[in-house]
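Colleague: This is a predicted model, with the sequence first.
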Amino acid sequence: MDIAENAALVVVDVQKGFEELDFWGSRNNPEADDNIAALIDVWQSTGRPVVYVRHDSRKPGSPLRTGYEGNGFKEYVEQRRGKGSGAELLVTKTVNSAFLGTPDLGAWLRAEGVSQIVVAGIQTNMCVETTARMGGNLGYEVLVAYDATYTFDLEGPFGWRQRADELARASAVSLHGGGFAQVVTTADVVAAAK
């Protein structure tokens, strides 16, 4: 695996509100936060650009709503912001894709000459997947650090219910098998980026 010298790490929605399990339900991959931290650390130590994405929910009861404590980044992310020697960007959004936020992520990546992005964060099958799909559609080489993501159990139509692990695997298969992104492990990305 080759990680470009200017590959951008896109850290999606690693916010305190996702700790409110009474709202979200059961989650998968308890190691995700450690893996996200490891990615940020290697990106910062190698001077690569990091993009922090924050979801500013417009739903009144959402743990991610603007003005509520849960809207803020988790402590380990907040502690790392501004600490690297590479470029850094904060994108805020109200929809699933980081490419539809403010400021314009695609314009910033183009201005920085970035053609490869590594996506990590929350939720695997929601904002991570949507950002990865759009990145692929826009012509970026997208890698998704699968074990640096997590999601929650979810109910869909007809009373169908999927566990978080099942949803995460389905996202990985769709992204990788559909050609939107290469789905990889944090260890492989870290080793290649050093």
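Modeller: That came through fine.

Colleague: When you work out contacts or count neighbours from here on, use the C-alpha atoms and nothing else.
Modeller: Will do.

Colleague: from what I can see residue 130 touches residue 96, true?
Modeller: Yes: between residue 130 and residue 96 there is a contact under Cα atoms under 8 Å: 6.0 Å.

Colleague: For this protein, which segments count as strands?
Modeller: For the chain, applying DSSP state E gives strands covering 8-12, 50-55, 88-93, 116-122, 141-150, 154-155, 161-162, 182-184.

Colleague: Redo those as CSV? Include distance to residue 104.
Modeller: Conversion of those to CSV gives the following (distance: least, Cα to Cα, whole Å):
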stretch, distance to residue 104
strand 8-12, 13
strand 50-55, 11
strand 88-93, 8
strand 116-122, 15
strand 141-150, 17
strand 154-155, 30
strand 161-162, 33
strand 182-184, 23
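
Colleague: I'd like those as TSV, with distance to residue 172 and mean neighbour count appended.
Modeller: Rendered in TSV, the data for the strands of the chain read as follows (distance: least, Cα to Cα, whole Å; neighbours: other Cα atoms under 10 Å):
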stretch	distance to residue 172	mean neighbour count
strand 8-12	16	26
strand 50-55	20	24
strand 88-93	23	19
strand 116-122	12	26
strand 141-150	7	26
strand 154-155	16	13
strand 161-162	15	14
strand 182-184	6	20
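
Colleague: Nearest to residue 23 among the ones you listed would be which one?
Modeller: Each of the strands of the chain was scored for nearness to residue 23 using Cα to Cα, and the closest is strand 154-155 (11.6 Å).

Colleague: what about versus this one:
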Amino acid sequence: MSSTRAALIVIDMQNGFINDQSRHVIPKVVELVERWEDTGRPVVFTRYHDYPGSPFERLIHWSKVQHTPETEIVPELSQHAARARTVLDKRIYSYFTSEGADIAAWEGWTDLVFCGVPTESCVLKSAVDALVDLGRFRPLWGLFSPMRCVSVEVPIHVSVGRDLGSGGVCCRAWLLGGM
């Protein structure tokens, strides 16, 4: 992985997504972000914002992460977010909003490493989108950091991690062990 063409994308590490099942991932993400920053590589944080009348609210009656403090990055990562290349606000699961895609293209990133919550939706969607041809990103490899991601439902997280690791998205232990 080229040190100048790789970026760490920290997905939705927000107060509204942290609960008893996900709290343990915070120090792991902090460690990864700190190690990544030490290499001088760029870090991007995303923040998901649900909204009144959204499909989530209409279809599944889910109306969380619409207001502060739920939309804020967890306190343990707030200083890192302040130093990040950008904090991308989004209303979709994926990092690849038009702004996110433009940033990746402008920066010339070819390697993206994803970590964060929730694994089964926003992290997975971002990793899968990194693998599809978005018109400007060939090749763009999505790297999944399975020990730095979590789902509310552990069986879903294990399944997604297994699928990402063997189904085309690369899991690189060397990336976690020694950048």
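Modeller: Okay, I see it. This one's a predicted model, so the numbers in the text were calculated from it and none came from an experiment.

Colleague: And the TM-score between these chains?
Modeller: For these two chains in superposition, a TM-score of 0.83 is obtained (TM-score structural alignment, normalised by the length of the second structure); 165 aligned residues with a Cα RMSD of 2.0 Å.

Colleague: right, so of the strands of the first structure, which gets closest to residue 78 of the first structure?
Modeller: When the strands of the first structure are ranked by proximity to residue 78 of the first structure, the top entry is strand 50-55, at 9.8 Å, counting by Cα to Cα.

Colleague: what stretch of the second structure does the closest one fall on?
Modeller: When strand 50-55 of the first structure is aligned against the second structure using TM-score structural alignment, it corresponds to residues 43-48.

Colleague: Need the residues that contact that stretch.
Modeller: Stretch 43-48 of the second structure is contacted from outside by 7-14, 33, 36-37, 65, 71-73, 81, 84-93, 95, using Cα atoms under 8 Å, 6 or more residues apart in numbering.

Colleague: likewise stretch 105-119 of the first structure?
Modeller: Contacts for stretch 105-119 of the first structure (Cα under 8 Å, 6+ apart): 3-4, 6-12, 91, 98-99, 128, 131-132, 139-145.

Colleague: What are the buried residues along it?
Modeller: For stretch 105-119 of the first structure, the neighbour count (16 or more other Cα atoms under 10 Å) marks 105-106, 109, 114-119 as buried.

Colleague: which residues of the second structure does it align to?
Modeller: On the basis of TM-score structural alignment, stretch 105-119 of the first structure is assigned to residues 100-114 in the second structure.

Colleague: Tell me, how many residues neighbour residue 20 of the second structure?
Modeller: Other residues near residue 20 of the second structure come to 7 when the count uses other Cα atoms under 10 Å.

Colleague: What distance do you get for residue 3 of the first structure to residue 188 of the first structure?
Modeller: With distances defined as Cα to Cα, to the nearest Å, the gap from residue 3 of the first structure to residue 188 of the first structure amounts to 10 Å.

Colleague: Which of these two has more residues huddled nearby?
Modeller: Summary of the neighbour comparison: residue 3 of the first structure and residue 188, criterion other Cα under 10 Å, with residue 3 having more neighbours (17 against 12).

Colleague: top helix in the second structure by residue count?
Modeller: Ranked by number of residues, the top helix in the second structure under DSSP state H is helix 25-39.

Colleague: Now do the helices in the first structure.
Modeller: Secondary structure of the first structure by DSSP H: the helices cover 21-24, 32-45, 75-80, 105-111, 129-137, 164-177, 186-193.

Colleague: need the contact list for residue 16 of the first structure.
Modeller: Shown in contact with residue 16 of the first structure (Cα under 8 Å, 6+ apart): 64, 69-75.

Colleague: and it, how far is that from residue 52 of the first structure?
Modeller: As defined by Cα to Cα, residue 16 of the first structure lies at a distance of 14 Å from residue 52 of the first structure.

Colleague: what does residue 135 of the first structure give?
Modeller: Computed with Cα to Cα, the distance linking residue 135 of the first structure and residue 52 of the first structure is 15 Å.

Colleague: Over to residue 174 of the first structure?
Modeller: Distance, residue 174 of the first structure to residue 52 of the first structure, using Cα to Cα: 24 Å.

Colleague: which outside residues touch stretch 89-96 of the second structure?
Modeller: Stretch 89-96 of the second structure is touched from outside by 9, 11, 46-51, 88, 97, 101, 121-123, 125-126, 129-130, with contacts defined as Cα under 8 Å, 6+ apart.

Colleague: Off-centre distance for that stretch?
Modeller: Remark: stretch 89-96 of the second structure is offset 10 Å from the chain centroid, using Cα atoms, centre = their mean, to the nearest Å.

Colleague: what's the most buried one of the helices of the first structure?
Modeller: Neighbour counts averaged per stretch over those are highest for helix 129-137, at a mean of 22; criterion: mean count of other Cα atoms under 10 Å.
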